[in-house]
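**Q** Quick one, fold the following:
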Amino acid sequence: MDKEQLEFFRHQLQGKKEEIWAEAGKTMSEMTDQTSNVPDPNDRATLESGRSFELRIRERERRLLTKIEEALVRIDEGTYGICEECDEPIGLKRLEARPVTTLCIDCKTNQEKQEKSKGL
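**A** Predicted coordinates for the structure are as follows:
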């Protein structure tokens, strides 16, 4: 992978990272602004359900942030875009679709087949 392509992916990953942090800040602000002293039980249940959903989304994004950080380290180390299983280059289209991926499409397909056969 050439330097221009690596910079493209670095920019894309850093942009997603900033987007996630901005959303997390917005969520925290909204949650602290909302009053928890809602007298109606139905309104309170709706509010709590919304909060729970929002927190699940943020947890998924937290895990994605970890993967983004790891991908940025791989860019710095020169191993970005190389499959961790077979050491072959990961296709650009796959990286464009999922820039944090560590497996080529063949290895990922094999991994999913194994997981499915084991019932995971």
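
**Q** Could you use CA atoms for every contact and neighbour count after this?
**A** Fine.

**Q** Show me what the longest helix that the chain contains packs onto, helices and strands only.
**A** Assignment by DSSP state H gives helix 41-77 as the longest helix of the chain. Judged by 3 or more Cα pairs under 8 Å, 6 or more residues apart in numbering; DSSP states H and E, the packing partners of helix 41-77 are helix 3-33.

**Q** could you check the angle helix 41-77 makes with the helix it packs on?
**A** 160 degrees (axes from the mean of the first three to the mean of the last three Cα atoms, to 10 degrees).

**Q** can you pull the buried residues of helix 3-33?
**A** Going by neighbour count (16 or more other Cα atoms under 10 Å), the buried part of helix 3-33 is 6, 9, 10, 13, 17, 20, 24, 27.

**Q** structure for this one too, so we can compare:
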Amino acid sequence: MGSQTGEKIVVDGITIPTQAELLNMPESDYMNEAQQAFFKHLLKEREAQLRSNAGETAEHLRENSIVPDPADRATIEEEHALELRTRDRERKLLKKVQEALRRLENGEYGWCEETGDPIGIPRLLARPTATLSLEAQQRRELRQKLYGN
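**A** The predicted structure is shown next:
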């Protein structure tokens, strides 16, 4: 976030804090206006990047070059298959990013959907689409490991 020259980013009249500033904010300021603006900006950037990637893939797959050599053709087909798998993962991530933006608009972002506790700034920086606190996520993974689904 922020430019190389250290200029501040202002969105909707709110100065976007740096990650360091975000981490130094007191817990009592959790999900204040500046923090929400930071994550909204971060998620919007991710959304734009994912959409751009999808457009590039579509354009790349439309390029129909005739390759007479079967080995070259197989290599190209494998590259396309890998690219499509990557875009499928990104499509799922895009959906999560859009859900996170919706939660931001609803005032639900940053709060564990299972316990209602804060997810925490460090976890949100690592995984901006997180919907569970670390403890709730660990409990869910343990349940899945023990009981399946």
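
**Q** Can you calculate the TM-score here?
**A** In this superposition the chains share a TM-score of 0.94, using TM-score structural alignment, normalised by the length of structure 1; 119 aligned residues with a Cα RMSD of 1.1 Å.

**Q** Can you give me the stretch of structure 2 that the following helix or strand past the longest helix of structure 1 aligns onto?
**A** Sequence-wise, the next helix or strand downstream of helix 41-77 of structure 1 (DSSP states H and E) is helix 92-97. Taken onto structure 2 by TM-score structural alignment, helix 92-97 of structure 1 occupies residues 121-126 there.

**Q** buried sites along that stretch?
**A** In stretch 121-126 of structure 2, counting by 16+ other Cα under 10 Å, buried: 121, 124.

**Q** Against residue 110 of structure 2, how distant is the aligned partner of residue 7 of structure 1 in structure 2?
**A** Using TM-score structural alignment as the criterion, residue 7 of structure 1 maps onto residue 37 of structure 2. From residue 37 of structure 2 across to residue 110 of structure 2, the span is 12 Å (Cα to Cα, to the nearest Å).

**Q** Equivalent analysis for residue 104 of structure 2, please.
**A** 8 Å.

**Q** Could you check which of the two is surrounded by more residues?
**A** Taking other Cα atoms under 10 Å, residue 104 of structure 2 and residue 110 do not tie; residue 110 has more neighbours (28 against 18).

**Q** I'd guessed the more buried one sits against residue 118; true?
**A** Yes - counting by Cα atoms under 8 Å, residue 110 of structure 2 touches residue 118, with 5.9 Å between them.

**Q** Now do the contacts for the match of residue 7 of structure 1.
**A** Residue 37 of structure 2 sits next to 11, 14, 16 when contact means Cα atoms under 8 Å, 6 or more residues apart in numbering.

**Q** Just the ones of those residues in helices?
**A** Those of the contacts of residue 37 of structure 2 lying in helices (DSSP H): none at all.

**Q** got a winner among those for most neighbours?
**A** Busiest of the contacts of residue 37 of structure 2 [other Cα under 10 Å] is residue 16, holding 25 neighbours.
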